[in-house]
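A.B. asks: Structure, please.
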Amino acid sequence: MLDQIDLSILALLRKNSRLQWKDIGEQVHLSGQAVGNRIRRMEEQGIIQGYTTLIDESKIAPFLTALVTMFMTTTDHSLFTRFIKSRSEIVEAHRISGEGCYTMVVHVPDQEALNHFLDALLPFGNYRVNLSISKLK
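C.D. replies: So this is what the prediction gives:
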């Protein structure tokens, strides 16, 4: 079970996963070694599943961000889930409740690439597309 100190450590790691244990310790009033022990325990329990780097992709190469909602025409979604995993354009995918079956965040370099991607979706069902104007968070 997580206590308040564990939750504080997780909050700090969410903001910056590169923080040193001693720096975290100063903020939660523990030694760096004690913080390291707590972090290792949370890793072993699967609470912390990994560390990542957030990259501003638009500074590397400009792209369009499309928010795509899928409306499946079949109850067997196994082919579609394989499709999702195989497509590098899909940076996030969620199975959802409510309107639609899946929602995806898709990055493509231009409108033509988006059209090709959307054509590849048609065998699985219908879709709704919204283009992102700006990322807020």
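
A.B. asks: drop to CA atoms for contacts and neighbour counts, all remaining ones
C.D. replies: Noted.

A.B. asks: Please tell me how far stretch 60-71 is from the chain's geometric centre.
C.D. replies: 14 Å (Cα atoms, centre = their mean, to the nearest Å).

A.B. asks: For it, buried residues please.
C.D. replies: F63, L64, T65, A66, L67, V68, T69, M70, F71 (16 or more other Cα atoms under 10 Å).

A.B. asks: Before we compare anything, build this one as well:
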Amino acid sequence: MDFTDGKILELLNENSKMSLNNISNIVNLSTPSVRDRINKMIDIGIIGNYTIDINYYALGYEIDVVIDIIIKNNLYSDFKTFIKKQKNVEFCYRISGESCFIFKAHFKNMQVVEQFIDELQTYGHTKTHFVFSKIV
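C.D. replies: Below you'll find the predicted structure:
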């Protein structure tokens, strides 16, 4: 991977719908060359998929939380099954440190947050962090 590949990744990261023509103009390569570089990065696994940045607030999910959970009674697989089914969970990572997992979820109101936290207590002990603003 060279500087040009890095620039292409940067551009796609900012806007995954950017046209090959626009990318080629910015990196000073032909459109077929840009397409070949992108396809090569897909083939070797650098680019996994194209995605969108959803504005959950505009969809009525006004509360974002990041939750740490320490799993109890060895309920790891049960928790993984549960969390994968939650449509409001943006990401979930298995981590090292005091907690076992950390994830981000979106909610419409505090009542739904409370119900969700109550459900989580089946799997472990939680620590909830309310997101005030996004910096990066």
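
A.B. asks: Would you check which pair of the buried residues of stretch 60-71 of structure 1 lies furthest apart?
C.D. replies: For the buried residues of stretch 60-71 of structure 1, the maximum inter-member distance is 24.8 Å, found between F63 and F71 (Cα to Cα).

A.B. asks: Same list (the buried residues of stretch 60-71 of structure 1) but as TSV, adding secondary structure and distance to G125 of structure 1.
C.D. replies: Formatted as TSV, these follow (DSSP: H, G, I helix; E, B strand; the rest coil; distance: Cα to Cα, whole Å):
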residue	secondary structure	distance to G125 of structure 1
F63	coil	25
L64	strand	22
T65	strand	21
A66	strand	17
L67	strand	16
V68	strand	12
T69	strand	10
M70	strand	7
F71	strand	6
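
A.B. asks: Please identify which helix or strand holds the residue nearest the centre of structure 1.
C.D. replies: Geometric centre of structure 1, nearest residue: E92, 5.3 Å, by Cα atoms, centre = their mean. According to DSSP states H and E, E92 of structure 1 maps onto strand 90-95.

A.B. asks: list the helices and strands that strand packs on?
C.D. replies: strand 102-108 (3 or more Cα pairs under 8 Å, 6 or more residues apart in numbering; DSSP states H and E).

A.B. asks: distance from the strand it packs on to structure 2 after superposition?
C.D. replies: Mean deviation of strand 102-108 of structure 1 relative to structure 2 after superposition (mean Cα distance after the TM-score superposition for structure 1): 0.9 Å.

A.B. asks: looking just at contacts, which helices and strands does that strand meet?
C.D. replies: Here strand 102-108 of structure 1 touches strand 64-72, strand 90-95, going by 3+ Cα pairs under 8 Å, 6+ apart.

A.B. asks: Flag every buried residue along stretch 18-27 of structure 1.
C.D. replies: W21, K22, I24, G25.

A.B. asks: Could you tell me where that stretch falls in structure 2?
C.D. replies: Per the alignment by TM-score structural alignment, stretch 18-27 of structure 1 matches residues 17-26 in structure 2.

A.B. asks: How about the contacts made by E98 of structure 2?
C.D. replies: I70 (Cα atoms under 8 Å, 6 or more residues apart in numbering).

A.B. asks: Doesn't L136 of structure 1 lie inside a strand?
C.D. replies: No. Looking at L136 of structure 1 with DSSP: H, G, I helix; E, B strand; the rest coil, it is coil, so not inside a strand.

A.B. asks: That one matches what in structure 2?
C.D. replies: Residue pairing (TM-score structural alignment): L136 of structure 1 is matched to I135 of structure 2.

A.B. asks: and its match, what is it in contact with?
C.D. replies: By Cα under 8 Å, 6+ apart, no residues touch I135 of structure 2.

A.B. asks: which parts of stretch 26-34 of structure 1 are buried?
C.D. replies: V28, L30, G32.
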